[in-house]
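**Student:** dropping the sequence and predicted coords here.
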Amino acid sequence: MIEIAVIHGPNLNMLGRREPEIYGSRSLEELNKALQKYAEGLKIKITIFQSNHEGEIVDFIHEGYNRFQGIVINPGGLTHYSIVLR
């Protein structure tokens, strides 16, 4: 079975609580449940990971090098300054 890593970057754990008028009212937990359901329908296994720390995200990617067939990442604020994740 194909396994995909879904990675949420910094502050995404605050979805639904932080500025819901901008980011919406759906929590990260609700989003993850919807992602799991969607993946099940495609017969794809997903592993979801969230961290507010760039190094933890990089470690997770490295640890999954031979495990995952793909990665979907929303790096959040790291897109502005992270050289490692570009």
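**Tutor:** On my side now, so go ahead.
**Student:** please count neighbours and contacts with C-alpha atoms only from this point.
**Tutor:** Noted.
**Student:** buried set for the longest helix along the chain?
**Tutor:** In the chain, with assignment by DSSP state H, the single longest helix is helix 28-41. Within helix 28-41, the residues that count as buried by 16 or more other C-alpha atoms under 10 Å are 28, 32, 36.
**Student:** for the closest residue to the second one other than its chain neighbours, helix, strand, or coil?
**Tutor:** Residue nearest to residue 32 in three dimensions, not counting chain neighbours: residue 48, with 7.4 Å by C-alpha to C-alpha, 6 or more residues apart in numbering. Following DSSP: H, G, I helix; E, B strand; the rest coil, we place residue 48 in the strand state.
**Student:** distance from the chain centre to stretch 59-73, please.
**Tutor:** 11 Å (C-alpha atoms, centre = their mean, to the nearest Å).
**Student:** before we go on, here's another structure to hold up against the first:
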Amino acid sequence: MPTVYVLNGPNLNLLGQREPEIYGRDTLADVEARCRAIAEREGFELVFRQTNNEHEMVDWIQEARQSGGVVINPAGFSYNSVPVLDALKMCEGPVVEVHISNIHKRAETEARWRAESIMSPAATGVIAGLGVAGYELAVDYVARRLKA
């Protein structure tokens, strides 16, 4: 049975508490439950993880590189983590980068660097600004690719 990894970067453990006006009130556990429902419906395994540590994220991506696919919200790693980028480049299945907020719009009112994820060149696709629904869309996309 194929496995899809949903990997979450720094501070997403505080989803629902941290800046709810930007990230919403759903928790990471809520997101995981929705992703698991899709995995169950579509018949694949789901590994769902969060870390604040770059080395741990790299290890998980290396573990996932020959799986069915990777959905990643790199969060703060998006802007400066070359090791995470290099690990993503080794993935054989689809990689979908997810951002809860629209990082491009946020760059209009915050620091410009927020709009420039260095992870995007390693991704099959990017979903940004659709809230936590972006995770569901990403997992659904990977499921479709697995069935194709």
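**Tutor:** Perfect, I can see it now. Computed from a predicted structure; not experimentally measured.
**Student:** TM-score them against each other, please.
**Tutor:** TM-score for the superposed chains, counting by TM-score structural alignment, normalised by the length of structure 1: 0.90, backed by 85 aligned residues with a C-alpha RMSD of 1.2 Å.
**Student:** ok so, going back, which residues does the residue of structure 2 sitting at the aligned position of the residue nearest to residue 32 of structure 1 contact?
**Tutor:** The alignment partner of residue 48 of structure 1 in structure 2, by TM-score structural alignment, is residue 48. For residue 48 of structure 2, the contacting residues are 5-7, 32, by C-alpha atoms under 8 Å, 6 or more residues apart in numbering.
**Student:** gap between residue 48 of structure 2 and residue 137 of structure 2?
**Tutor:** As judged by C-alpha to C-alpha, to the nearest Å, residue 48 of structure 2 and residue 137 of structure 2 stand 15 Å apart.
**Student:** now swap in residue 16 of structure 2 and tell me
**Tutor:** For residue 16 of structure 2, the distance to residue 137 of structure 2 - C-alpha to C-alpha - is 20 Å.
**Student:** what number of residues lie near residue 5 of structure 1?
**Tutor:** 20 (other C-alpha atoms under 10 Å).
**Student:** now the strand or helix carrying it against helix 28-41, angle please.
**Tutor:** Residue 5 of structure 1 is part of strand 3-8 when elements are defined by DSSP states H and E. Using axes from the mean of the first three to the mean of the last three C-alpha atoms, to 10 degrees, the inter-axis angle of strand 3-8 of structure 1 relative to helix 28-41 is 160 degrees.
**Student:** tell me the contacts of the residue nearest to residue 46 of structure 2 when sequence neighbours are not counted?
**Tutor:** Closest residue to residue 46 of structure 2 apart from its sequence neighbours, by C-alpha to C-alpha, 6+ apart: residue 4 at 5.0 Å. By C-alpha under 8 Å, 6+ apart, the contact set of residue 4 of structure 2 is 44-47, 64, 67-71, 139, 142.
**Student:** perfect, that will be all.
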